[in-house]
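Enquirer: Here is the input, now give the coordinates:
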Amino acid sequence: MAEQLPRTAGVLLRGCGSATPSRSISNDELSQRVETSDSWIQSRTGIAARRVVGPDESLAALSAEASRQALAMAGWSAESLDLILLATSTPDDLFGSAPRLQAALGANQAAAFDLTAACSGFLFSVVTAAQYLRTGAMRRVLVVGADQLSRWVDWDDRRSCVLFGDGAGALVLEACDDGRDDLEGFVLRSDGSRGGVLQLPQREEHQALIDGASHQIGGFQTIQMNGQEVYKFAVREVPAILQTLLSKTGTEPEQLDWLLLHQANQRILDAVADRFKIPQAKVLSNLASYGNTSAATIPLMLDEAVRDGRIQAGHRLASSGFGAGLSWGAALLRWSGPA
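Expert: Okay, the predicted model is just below:
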């Protein structure tokens, strides 16, 4: 379990944004490709449709649009950013896509790098950003969660292709010296010994180089998932880590305004809410419209709920990300919004 350093500065959540591909593919449409049905998918996952990046769209463009919205909400210029963290497991460039995002935004003063932790990536990135802010090394940070899982889905595997979609969400955070703090606590965990139940492995293909030597051809397989094991992992570990978080912060479930979980399966969301006796009205979910967008799910849902007025300044949210690695985490957040 990650230990938290003593706080020096607080962290404020100032603005959010999101972007999704224009093309939505319904369950009925997907049934034209694989043997499935809307009722089968919805009863097992809660998903009714997903967005897929088209030929005139890109993950980079979605990330930039979500970022611009977050900056606009906060009233910040891109030049005021000190750091950009891009949480993605599906970058446009394996050497890193965050610098390209920095250039697209014109954030000339910001350092930028990718952070890969699959569906936990956004939450891990928010916690990472907070450490730069708490120490005083940075004052303003942009965190983006974005994934284009449609690149790596086997669209002929009906067990997995129904689950995933593409999207991007962004959050801007600011250091605060007056005692306020929107990141009230966090817990992060990983267990690589169980990583085989959800992975996107390399292709094991080699080619002769010279006599007595060969090289591996770059590339990856499609997403490999043991759905039953992933489900059991989530319904066991997510309530446990949330309980640890609430205990560490002295928070009772009834003190929460919202439960904001990684959007993977509606049954998981329902099981966690039932465990803590949190009313369904307090459980944020847009899974039906987007499916599992990996690192994008939490900021995508956050932005939707802020913009439609559900999340108000001062509201407290318990959030948890979980997925491949295996990795999982939880954070107790407060929404401040623009200054």
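
Enquirer: switch to C-alpha atoms for all contacts and neighbour counts from now on
Expert: Fine.

Enquirer: Now do the contacts for the nearest residue to Met225 once chain neighbours are set aside.
Expert: Residue nearest to Met225 in three dimensions, not counting chain neighbours: Leu198, with 4.4 Å by C-alpha to C-alpha, 6 or more residues apart in numbering. Listed by C-alpha atoms under 8 Å, 6 or more residues apart in numbering, the contact set of Leu198 reads 223-226, 230, 323-326.

Enquirer: What separation do you get for Leu198 and Leu83?
Expert: 30 Å (C-alpha to C-alpha, to the nearest Å).

Enquirer: And this one, please, so the two structures can be compared:
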Amino acid sequence: MVQPGLRDRSAVIAGIGSWLPNHVVTNEDLAAQLDTSDEWIRSRTGIGTRHVIDEGMATSDLAVEAGSRALKSAGCPDVDGVLVATTTPDRPCPATAPDVASRLGLGSVPAFDIAAVCSGFVYGLAVASGLIALGALERVLVIGADAYSTILDPRDRTTRAVFGDGAGAVVLRAGHADEDGALGPFDLGSDGALADLITIPAGGSRQRSSPDRPVEREDVYFQMQGKKVFKNAVARMSESAREVLGRSGWTVEDVDHVVAHQANQRILNAVAAELGVPGERVVSNIERVGNTSAASIPLALVDAARSGALRPGDRVLLTAFGGGLTWGSTTLRWPDVVPLGR
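Expert: As a prediction, this is how the structure comes out:
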């Protein structure tokens, strides 16, 4: 039962930031190494460039940079909790979030990782919103950060063409549901029966690698069954989006911007067509950054807000799909915040 004083309490976006590593890999760079071309990549993915981390960098470095910008955007030096959504933690153990919190100078606040692959940022928003609504925390830093270049098979032209590295973050504060920036209802789901569609087979407790029991080379890298992923991504994001719009009391016509996980331009186009949303309302930055997994939605939000396409009061639909399989959506009216990117 919700305490009377917390009944109208909601999580509100108070700041947002993003960061991309310096190193840019073009389609021409990949074509010099693999059997591919700029035309092949663009026609199948819509991607022209992607950013990758340099030797010696890790996911936590991306997360700290994006997190510091989100904190500055919010005008607050500290928060009560840190959530890091990632598929590429610095180590299998411990979680990456406590290290990020420490490096940001946030002291001993609760911090933990969320593993929902490309849906991780939306899952993180939902978890943080719940903690705020219950009164457990007042301000939460939610970061989506991934360094997919560290888990891709260097010989696989498909995955190397699609994925890039980056991080995006928001600061959520306690507020009211009628404020701009207040996160609306959430729709979340999963289907573990299709876990093998997006996976890294080795490295966990099921298939551990050791000198006495080596694993197949390809099993240590990210694997994806593209055609089946495409079909499920379009269906799940469309279904989830419709569900959350209904819970919000919105129609598709009410939505000013759809910010979907930047998986593939063809997927974005198919989701828009399935929902009946005009293409100009679908935010896309995938041509420049590729698929950045958990970082993709906050990166797209920062880019749209900095360009002026996303304005205070605009109605925004967020929807994501990732390995697990997982998916999730939510809605909000865009707040008057200053986005800080690289």
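
Enquirer: Any idea what the TM-score comes out to?
Expert: Once superposed, chain against chain, the TM-score is 0.91 (TM-score structural alignment, normalised by the length of the first structure); 326 aligned residues with a C-alpha RMSD of 2.1 Å.

Enquirer: any idea what the residue nearest to Met225 of the first structure aligns with in the second structure?
Expert: Using TM-score structural alignment, the equivalent of Leu198 of the first structure in the second structure is Ile198.

Enquirer: what do you get for Val144 of the first structure?
Expert: In the second structure, the residue equivalent to Val144 of the first structure is Ile143, according to TM-score structural alignment.

Enquirer: Please settle this for me: is its match part of a helix?
Expert: No - counting by DSSP: H, G, I helix; E, B strand; the rest coil, Ile143 of the second structure is not part of a helix but strand.

Enquirer: ok, now which ones touch it?
Expert: Residues near Ile143 of the second structure by C-alpha under 8 Å, 6+ apart: 63, 66-67, 82-85, 121, 124, 167-170, 295.

Enquirer: what's the nearest residue to it if we skip its chain neighbours?
Expert: Ile143 of the second structure sits nearest to Ala169 (C-alpha to C-alpha, 6+ apart), 4.2 Å away.

Enquirer: That neighbour sits in which helix or strand?
Expert: Here Ala169 of the second structure, judged by DSSP states H and E, is contained in strand 165-176.

Enquirer: After superposing, tell me the mean distance of that strand to the first structure.
Expert: Superposed on the first structure, strand 165-176 of the second structure shows a mean distance to its aligned partners of 0.8 Å (mean C-alpha distance after the TM-score superposition for the first structure).

Enquirer: Just list what that strand packs against, helices and strands only.
Expert: In terms of contacts (3 or more C-alpha pairs under 8 Å, 6 or more residues apart in numbering; DSSP states H and E), strand 165-176 of the second structure is packed against strand 9-19, strand 49-52, helix 59-74, helix 120-133, strand 139-147, helix 296-307.

Enquirer: go with 7 Å
Expert: Applying 3 or more C-alpha pairs under 7 Å, 6 or more residues apart in numbering; DSSP states H and E, one finds that strand 165-176 of the second structure contacts strand 9-19, helix 59-74, strand 139-147, helix 296-307.

Enquirer: Whatever helix or strand comes next after the longest one aligns to what range in the first structure?
Expert: Past helix 59-74 of the second structure, further along toward the C-terminus, the next helix or strand under DSSP H and E is strand 81-85. Applying TM-score structural alignment, one finds that strand 81-85 of the second structure aligns to the residue range 83-87 of the first structure.

Enquirer: Mean deviation, that stretch versus the second structure?
Expert: Relative to the second structure, stretch 83-87 of the first structure is 0.3 Å off (mean C-alpha distance after the TM-score superposition for the first structure).

Enquirer: Please give the centre-to-centre distance between that stretch and its chain.
Expert: The chain centroid and the centroid of stretch 83-87 of the first structure are separated by 12 Å under C-alpha atoms, centre = their mean, to the nearest Å.

Enquirer: Could you check how far stretch 105-119 of the first structure is from the centre of its chain?
Expert: 14 Å.

Enquirer: should've said stretch 145-159 of the first structure
Expert: 15 Å.

Enquirer: Contact partners for the spatially most central residue of the first structure?
Expert: A centroid search over the first structure (C-alpha atoms, centre = their mean) returns Ala295, at 2.4 Å, as the residue closest to the centre. Residues in contact with Ala295 of the first structure (C-alpha atoms under 7 Å, 6 or more residues apart in numbering) are 87-88, 118-122, 145-147.

Enquirer: same check, this time on Gly184 of the second structure
Expert: Listed by C-alpha under 7 Å, 6+ apart, the contact set of Gly184 of the second structure reads 248, 330-332.

Enquirer: Could you measure from Pro253 of the first structure over to Ser247 of the first structure?
Expert: Taken as C-alpha to C-alpha, the span from Pro253 of the first structure to Ser247 of the first structure is 10 Å.

Enquirer: same thing with Ala281 of the first structure?
Expert: On the measure of C-alpha to C-alpha, Ala281 of the first structure and Ser247 of the first structure end up 23 Å apart.

Enquirer: likewise Val52 of the first structure?
Expert: In terms of C-alpha to C-alpha, Val52 of the first structure sits 39 Å off from Ser247 of the first structure.

Enquirer: of these two, who's got more company?
Expert: Using other C-alpha atoms under 10 Å as the criterion, Val52 of the first structure and Ser247 rank with Val52 on top: 24 against 11.

Enquirer: when you align them, which residue in the second structure goes with the more buried one?
Expert: Taking TM-score structural alignment, Val52 of the first structure has Val52 as its aligned residue in the second structure.

Enquirer: Settle this for me: that match is touching Leu20, isn't it.
Expert: No - assessed by C-alpha atoms under 7 Å, Val52 of the second structure is found out of contact with Leu20, at 8.1 Å.

Enquirer: Buried residues, the longest helix along the first structure. List them.
Expert: Ranked by residue count and defined by DSSP state H, the top helix of the first structure is helix 227-249. By neighbour count on 16 or more other C-alpha atoms under 10 Å, the buried set for helix 227-249 of the first structure is 230, 233-235, 237-239, 241-243, 245-246.

Enquirer: before we move on, what about stretch 277-286 of the second structure?
Expert: By neighbour count on 16+ other C-alpha under 10 Å, the buried set for stretch 277-286 of the second structure is 277, 279, 282-286.

Enquirer: Need the contact partners of stretch 214-227 of the first structure.
Expert: Outside stretch 214-227 of the first structure, the residues that reach it (C-alpha under 7 Å, 6+ apart) are 152-154, 197-203, 205-209.

Enquirer: now, which of those residues lie within strands?
Expert: Under the assignment DSSP state E, those contribute 198-199, 206-209 to strands.

Enquirer: out of these, who's nearest Asp270 of the first structure?
Expert: Leu198 (21.8 Å; C-alpha to C-alpha).
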